[in-house]
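[1] when you get a sec, could you give me coordinates for this:
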Amino acid sequence: MSNISIKSPADIEGMRIAGRLGSEVLDYITPFVKVGVTTGELDRLCHEYMVNVQGTIPAPLNYCPPGYTPYPKAICTSVNDVICHGIPGDKVLKDGDMVNLDITVIKDGYHGDNSRMFLVGKPSILAKRLSEVTYECMWLGIAQVKPGAHLGDIGHVIQQHAEKNGYSVVREFCGHGIGKVFHEEPQVLHYGRPGTLERLEAGMIFTIEPMINAGRREIKEMGDGWTIKTKDKKPSAQWEHTILVTETGYEVLTVSAGSPPPPAFITEASQAVTA
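    Now for the predicted structure:
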């Protein structure tokens, strides 16, 4: 337990700012995600916005965990059957594509990490449904967060909702603690059993970022050392927020003017609690 850091009020304020800025990059890039744009152009635009407008540092650029080559770009662009860590380049977005843009900025040493799905042109019913169910999975996980709850509670509701809808949960990648370090303890699994794993305490900050596959959960790694795809070539979706455990529940730190609203069932539940 001791290796999970409890953030100070100053840390929390720094993380609020970084989280908002991370979300604002997604707001900024939204109108550019359309048929005909390359993933490399989206990366260039985000990079320039972070550095020149926000004065933030793109955390992924040259990020190099042990056993990896340095990541070469400022954002991750994962299209269709790419689960995560897609490297921006010459790929042109086509009508019906789905793409996850994963953005992490560093501001004054603090990391703001979030991602959103974008549906390009006229998406299929499957693409819309997969993105929607994944979004619900993320929010169901977020709604579990409060002091005394367990990390297993988060994974359990995500896995239940995904599998009930005929989808599968990627197991090799998970959410993570975050602060002045990009990836720290705890690991936040998106599957599991209620009442298991670490107990949550006020002041913890971590991401919830389920990766949900339309087909089977098996993955394959591409030769670039980063890109992860579904083994059965079926599409995958992911949504991500950074969450603070508060004294009474949770606070989503990666919010901005353009953030998609929580699903109705979340809003209704919180209204019932305050009523």
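
[2] C-alpha from now on. contacts and neighbour counts both.
    Fine.

[3] show me what contacts D11?
    By Cα atoms under 8 Å, 6 or more residues apart in numbering, D11 lies in contact with 110, 179.

[4] that one should be in a helix, yeah?
    Yes: with DSSP: H, G, I helix; E, B strand; the rest coil as the criterion, D11 is located in a helix.

[5] could you check how far it is from V181?
    When distance is defined by Cα to Cα, to the nearest Å, D11 is 12 Å away from V181.

[6] and the nearest residue to G177 once chain neighbours are set aside, how far from S256?
    Distance criterion Cα to Cα, 6 or more residues apart in numbering; nearest residue to G177, sequence neighbours excluded, is F206 at 4.0 Å. According to Cα to Cα, F206 and S256 sit 18 Å apart.

[7] ok, those two, which is more surrounded?
    Counted by other Cα atoms under 10 Å, F206 and S256 do not tie: F206 has more neighbours, with 25 against 16.

[8] what sits against the closest residue to T30 other than its chain neighbours?
    Excluding its sequence neighbours, the residue lying closest to T30 (Cα to Cα, 6+ apart) is F118, at 8.0 Å. Contacts here follow Cα under 8 Å, 6+ apart; on that basis F118 touches 30, 33, 98-101.

[9] most widely separated two among those residues?
    For the contacts of F118, with distances taken as Cα to Cα, the pair at the greatest spread is T30 and M98 (13.1 Å).

[10] the residue nearest to G177: what secondary structure?
    Assignment for F206 (three-state DSSP): strand.

[11] what distance do you get for it to F182?
    Going from F206 to F182 by Cα to Cα gives 10 Å.

[12] sorry, back to before: the more surrounded of T30 and M98?
    Set T30 next to M98 and count neighbours by other Cα under 10 Å: M98 wins out with 27 against 15.

[13] ok, the residue nearest to that one when sequence neighbours are not counted - how many residues close by?
    With Cα to Cα, 6+ apart as the criterion, M98 has its nearest non-adjacent residue at 4.6 Å, and that residue is L119. For L119, the neighbour count with other Cα under 10 Å is 22.

[14] let me see the contact set for L119.
    Neighbour list for L119: 96-99, 127-128 [criterion: Cα under 8 Å, 6+ apart].

[15] quick one, strands of the stretch 1-150 of the chain?
    For the stretch 1-150 of the chain, the strands defined by DSSP state E, counting those that start in this stretch occupy 57-58, 76-79, 82-84, 98-107, 110-119.

[16] let's see this one next, to set against the first:
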Amino acid sequence: MAKGPIQFKTEEELELMRSSGKLLAQAHGEVASLVKEGVTPRQLDQRAEEFIRDNGALASFKGYKVGSSVFPYSLCLSLNDVVVHGFATDVPLKSGDIISVDCGVYYNGFHTDSAYTHAVGEVAPEVAELLRETKASLYLGIEQAVSGNRVGDISYAIQNHVSRKGYGVVRELVGHGVGRSLHEKPDVPNFGKRGSGPMLQTGMVLAIEPMINLGKKDVMQDKDGWTIRTRDRKPSAHFEHTVVVRKDKAEILTSFEHIEKAVQ
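    Here you go, the predicted structure:
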């Protein structure tokens, strides 16, 4: 994924990242207010891009390159069995769908990254539970993002919570450092052993992002070169925050506050 050494942020740089995270949280709120039956993913994408640009920022994902392939949208919009990197389509959302909205903002020279999986209308009880438990695992992982711990402590906390529920933990995709580049070291898997991996130190900024499947862990990639979906075609949930490693308690730079207000 990312190359090079871990980038530690100064307090001045973290202040700039806070402003990026705040704008990202507001962009999520704008999108969340539109998520309902009959709305298309493309409409969500257009609203996010509009809002981000109107506020003097750029959507981190649009134009992002992997080899010769370029991501064409401002949001990764992943519906039902799509884990991540889904494309904005013109197919209207319907009751019972879930859709992960993954958004990145580049503002004041820094990226922040956050994702939230929405239920559309009435979803099956087991799917609603998948969303609740995946979100809970995110915060359990964040609790471990303190100096002196290791990346594996985050990974274990996430895996331990969701595995007890019988869910599949995606192996091929991981969280990551974030800052002047969208993807920086270290990688942050959602599975692992306590006490393993790089040491966490104050000033590291991590995008922690559980990607959890209702069924098995196995995934596949569509022919578009981006869309990742579950091999068994069962639903997948994705929640993500950008956080700063601190001495006693991680600082969350992004927020779900605007989302939760919009969906009340």
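
[17] once they're superposed, tell me the TM-score.
    Comparison of the two superposed chains (TM-score structural alignment, normalised by the length of structure 2) gives a TM-score of 0.95, and 258 aligned residues with a Cα RMSD of 1.3 Å.

[18] related to what we said a few turns ago, which neighbours do D11 and V181 of structure 1 have in common?
    By Cα under 8 Å, 6+ apart, D11 of structure 1 and V181 have these common neighbours: Y110.

[19] I'd say G19 of structure 1 and S115 touch.
    No: between G19 of structure 1 and S115 there is no contact under Cα atoms under 8 Å: 11.2 Å.

[20] between these two, which one's more packed in?
    Taking other Cα under 10 Å, G19 of structure 1 and S115 do not tie; G19 has more neighbours (28 against 23).

[21] tell me the counterpart of the more buried one in structure 2.
    G19 of structure 1 maps onto G21 in structure 2, with residues paired by TM-score structural alignment.

[22] what residues does its match make contact with?
    Going by Cα under 8 Å, 6+ apart, G21 of structure 2 touches 105, 112-113, 242, 253-255.

[23] swap the cut-off to 10 Å and go again
    15, 27, 104-107, 110-114, 241-243, 252-255 (Cα atoms under 10 Å, 6 or more residues apart in numbering).

[24] mind giving me the ChimeraX select for the residues you listed, buried ones only?
    A single ChimeraX command suffices to select whichever of the contacts of G21 of structure 2 are buried according to 16 or more other Cα atoms under 10 Å:
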select :27,104,105,106,107,110,111,112,113,114,241,242,243,252,253,254,255
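
[25] tell me the helices in the stretch 51-200 of structure 1, going along the chain?
    Secondary structure of the stretch 51-200 of structure 1, counting by DSSP state H, counting those that start in this stretch: helices at 125-143, 151-164.

[26] run through the residues that contact C137 of structure 1.
    Taking Cα under 10 Å, 6+ apart, one finds 131, 143, 154-155, 157-162, 190, 208-212, 238-239 in contact with C137 of structure 1.

[27] mark which of the residues you listed are buried, thanks.
    Among these, those that count as buried by neighbour count (16+ other Cα under 10 Å) are 131, 143, 154-155, 157-162, 190, 208-212, 238-239.

[28] for the residue nearest to V82 of structure 2 when sequence neighbours are not counted, what are its contacts?
    Once flanking residues are discounted, V82 of structure 2 sits nearest to R229: 4.0 Å by Cα to Cα, 6+ apart. The contact partners of R229 of structure 2, by Cα under 10 Å, 6+ apart, come to 78-86, 213, 218-222, 235-236.

[29] any idea how far R229 of structure 2 lies from V31 of structure 2?
    The gap separating R229 of structure 2 from V31 of structure 2 is 22 Å, by Cα to Cα.

[30] now swap in A237 of structure 2 and tell me
    17 Å.

[31] who has more neighbours, those two?
    Between A237 of structure 2 and V31, counted using other Cα under 10 Å, the more crowded position is A237 (31 against 22).

[32] would you agree the more buried one is in contact with V127?
    Yes: if you go by Cα atoms under 10 Å, A237 of structure 2 and V127 touch, sitting 8.8 Å apart.

[33] give me the neighbour count for D232 of structure 2.
    15.

[34] so it, which of the three states?
    What three-state DSSP gives for D232 of structure 2 is coil.

[35] ok, now how distant is it from S69 of structure 2?
    Going from D232 of structure 2 to S69 of structure 2 by Cα to Cα gives 26 Å.

[36] leaving out chain neighbours, which residue sits closest to Y71 of structure 1?
    Closest residue in space to Y71 of structure 1, ignoring its immediate chain neighbours: N62 at 4.7 Å, by Cα to Cα, 6+ apart.

[37] need the contact list for the one you found.
    With Cα under 10 Å, 6+ apart, N62 of structure 1 has these contacts: 69-74.

[38] can I get the helices of the stretch 51-200 of structure 1 in CSV with distance to F173 of structure 1?
    Output for the helices of the stretch 51-200 of structure 1, formatted as CSV (distance: least, Cα to Cα, whole Å):
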stretch, distance to F173 of structure 1
helix 125-143, 14
helix 151-164, 12
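
[39] can you tell which of those helices is closest to I266 of structure 1?
    helix 125-143 (7.3 Å).

[40] next one: that closest one to chain centre, how far?
    Its chain's C-alpha centre and that of helix 125-143 of structure 1 lie 12 Å apart, by Cα atoms, centre = their mean, to the nearest Å.

[41] tell me roughly how far that helix lies from structure 2 on average.
    After superposition onto structure 2, the mean distance of helix 125-143 of structure 1 to its aligned counterpart is 0.6 Å, using mean Cα distance after the TM-score superposition for structure 1.

[42] now that helix: buried residues?
    127-128, 130-143.

[43] residues contacting the residue lying closest to P58 of structure 1 once chain neighbours are set aside?
    Nearest residue to P58 of structure 1, sequence neighbours excluded (Cα to Cα, 6+ apart): V105, at 4.8 Å. When contacts are counted by Cα under 10 Å, 6+ apart, V105 of structure 1 touches 18-23, 25, 47, 50-51, 54-60, 74-75, 111-114, 182.

[44] filter these down to the buried ones.
    In those, burial by neighbour count holds for 18-23, 25, 47, 50, 56-60, 74-75, 111-114, 182, counting by 16+ other Cα under 10 Å.

[45] returning to that earlier point: quick one: common contacting residues for A237 and V127 of structure 2?
    Residues touching both A237 of structure 2 and V127 by Cα under 10 Å, 6+ apart: 80, 98, 133, 213-214.
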